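Peer 1: sequence-free structure coming up:
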């Protein structure tokens, strides 16, 4: 079973932050997963929700902030002692690339970039991320995914060589898409593996994700559901996206940072 860090080590650290991604890269993960959106001045930032309310001290839609305004928002991070306070910021995609690229080149870490363009249709996002990845020389380490089927199709049309994954809640919906359009992986909800005898129907990787009700995000300290990996393999799942890669993997003795 291949293990991906969902928004980084997002149970131990604030999701989609440099701290979460750096923590994840200390383990022998297959890759990290992150989400991109565009600011008002069309800069690519790494954040999941269309609004900043849940993860920062601000309020409002991501697309209504300039990059400078977003950078003024605070995200609380873990501290070493009581009474201490520390904060980080929403990162740009380029800041994440700068951090993670050494781990890609040395350890083969992959980056799953989810285009968050289902509720807000960020026009031109596909061109922007393809160009940025090319400029950083990371083409061989990227998987693109989206819940927006049009966006997944568009990425393949613009560059047939890119790797894509179709996101949907039931696996059957992912499989239906793959039967009609070129795609390189299926990304269903881990609770909705609703296709029997899956491997007789497809050889594509199946990378399953969970919800916050079963895998909370920092600073929520609620119980985490640990998967029975053998059962998932029997069902045809090849990879999981998890907030707690540290629960499945031992920390690496040697990392790209050493």
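Peer 2: Structure's in. What do you need? In this text the structure is predicted, and so the values were computed from the model without any measurement.
Peer 1: from now on I want contacts and neighbour counts done on CA atoms only, so please keep to that.
Peer 2: OK.
Peer 1: so how far is stretch 183-199 off the chain centroid?
Peer 2: Remark: stretch 183-199 is offset 18 Å from the chain centroid, using CA atoms, centre = their mean, to the nearest Å.
Peer 1: longest strand in the protein, by residue count?
Peer 2: strand 31-38 (DSSP state E).
Peer 1: same for that strand, what does it pack against?
Peer 2: If you count contacts as 3 or more CA pairs under 8 Å, 6 or more residues apart in numbering; DSSP states H and E, strand 31-38 packs onto strand 2-6, strand 44-46, strand 110-115.
Peer 1: let's bring in a second one:
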């Protein structure tokens, strides 16, 4: 598995519809080391890929995801708002998303729900033989549900109760024996040297959300960050190559 690199946030949604098959295919084409996507339940407990609590922003429909069945959501167009060439793109399910992913990229599964969702997603990851590469970015309650269902599941601590307080966030991540952390944007004058050293000592991989410009990559990688989220993967690949990070050649 990649040791360092770029993470395509929601598939990289500057040029493709977020959290869709076209977006994931572009991320794979450009050799992303990690691909991030959001998972939540429908009304009938299907697992779909969508960031917002409603379908309003990214599809031609309206309403809360939790109030719609999978069949209702699948009738929506999740691509048309990015242009006519993406018309008729469907909201993907978790199974569909996992099926198209290479075996040699990290899968950053951001959970939009609690312990029940954590358990359900962990079991799908186990069933589809993705345990070596998929991890759940989630709140503590979702992590507990996931580990109860599947003790070996990889976890990225992203608990919103303390995430903005970096020392507290790092301490909780270590205490909870998470495998990843996803640090938020560095504040002006903030020094995370000590916290990053603690994470490294405890073998916790460090994600960073997010880089707005390619020229940010060098300093972030030098600081100890392992994976950097970006919304615009194609514009970051050249700089990553310059820094010695080659695009992933997908293995299926």
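Peer 2: Right, received. Where do you want to start? Nothing here was measured: the structure is a model prediction, and the numbers come from that model.
Peer 1: what's the TM-score once they're superposed?
Peer 2: Once superposed, the chains reach a TM-score of 0.82 (TM-score structural alignment, normalised by the length of structure 2), with 231 aligned residues with a CA RMSD of 2.4 Å.
Peer 1: follow-up on the earlier one: right, so of the helices and strands packed on strand 31-38 of structure 1, which gets closest to residue 28 of structure 1?
Peer 2: Comparison of those against residue 28 of structure 1 by CA to CA identifies strand 2-6 as nearest, at 8.5 Å.
Peer 1: and the contacts of the longest helix along structure 2?
Peer 2: Using DSSP state H to define each element, structure 2 has its longest helix at helix 115-127. Here helix 115-127 of structure 2 makes contact (CA atoms under 8 Å, 6 or more residues apart in numbering) with 40-41, 47, 95, 111, 131, 134, 136, 141-150, 153.
Peer 1: how about a cut-off of 6 Å?
Peer 2: Taking contacts as CA atoms under 6 Å, 6 or more residues apart in numbering, the residues outside helix 115-127 of structure 2 that touch it are 141-142, 145-146, 149.
Peer 1: out of the residues you listed, which are buried?
Peer 2: 141-142, 145-146, 149 (16 or more other CA atoms under 10 Å).
Peer 1: quick revisit: read off where the longest strand of structure 1 ends up in structure 2.
Peer 2: The alignment of strand 31-38 of structure 1 onto structure 2 (TM-score structural alignment) spans residues 34-41.
Peer 1: mean deviation of that stretch from structure 1?
Peer 2: On superposition with structure 1, the mean distance recorded for stretch 34-41 of structure 2 (mean CA distance after the TM-score superposition for structure 1) is 0.6 Å.
Peer 1: list the buried residues of that stretch.
Peer 2: In stretch 34-41 of structure 2, counting by 16+ other CA under 10 Å, buried: 34-41.
Peer 1: tell me the one of those residues nearest residue 227 of structure 2?
Peer 2: Using CA to CA, those come closest to residue 227 of structure 2 at residue 34, 7.6 Å.
Peer 1: what about the longest helix in structure 1?
Peer 2: Using DSSP H, we find that the single longest helix of structure 1 is helix 93-107.
Peer 1: what ranges do the strands span in structure 2?
Peer 2: 5-8, 34-41, 47-49, 106-111, 134-138, 154-157, 180-184, 205-209, 227-230.
Peer 1: quick one: those strands as a markdown table, columns for distance to residue 76 of structure 2 too.
Peer 2: As requested, the strands of structure 2 are exported to a markdown table (distance: least, CA to CA, whole Å):
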| stretch | distance to residue 76 of structure 2 |
| --- | --- |
| strand 5-8 | 24 |
| strand 34-41 | 16 |
| strand 47-49 | 13 |
| strand 106-111 | 22 |
| strand 134-138 | 27 |
| strand 154-157 | 31 |
| strand 180-184 | 31 |
| strand 205-209 | 29 |
| strand 227-230 | 26 |
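Peer 1: pick the most buried one from these.
Peer 2: Among those, strand 5-8 has the highest mean neighbour count (mean count of other CA atoms under 10 Å), at a mean of 29.
Peer 1: distance from that one to structure 1 after superposition?
Peer 2: Relative to structure 1, strand 5-8 of structure 2 is 0.9 Å off (mean CA distance after the TM-score superposition for structure 1).
Peer 1: and for stretch 21-29 of structure 2?
Peer 2: Relative to structure 1, stretch 21-29 of structure 2 is 0.4 Å off (mean CA distance after the TM-score superposition for structure 1).
Peer 1: any buried residues in that stretch, and which?
Peer 2: Result for stretch 21-29 of structure 2 [16+ other CA under 10 Å]: buried residues 21-24, 26-28.
Peer 1: for those residues, give me CSV that also has distance to residue 63 of structure 2.
Peer 2: Listed next are these as CSV, based on distance: CA to CA, whole Å:
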residue, distance to residue 63 of structure 2
21, 22
22, 23
23, 23
24, 25
26, 28
27, 29
28, 31
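Peer 1: how about the contacts made by residue 60 of structure 2?
Peer 2: residue 77.
Peer 1: burial count for residue 15 of structure 1?
Peer 2: By the criterion of other CA atoms under 10 Å, residue 15 of structure 1 has 26 neighbours.
Peer 1: what's the aligned partner of residue 185 of structure 2 in structure 1 in contact with, if anything?
Peer 2: Under the alignment defined by TM-score structural alignment, residue 185 of structure 2 is paired with residue 190 of structure 1. Residues near residue 190 of structure 1 by CA under 6 Å, 6+ apart: 208-210.
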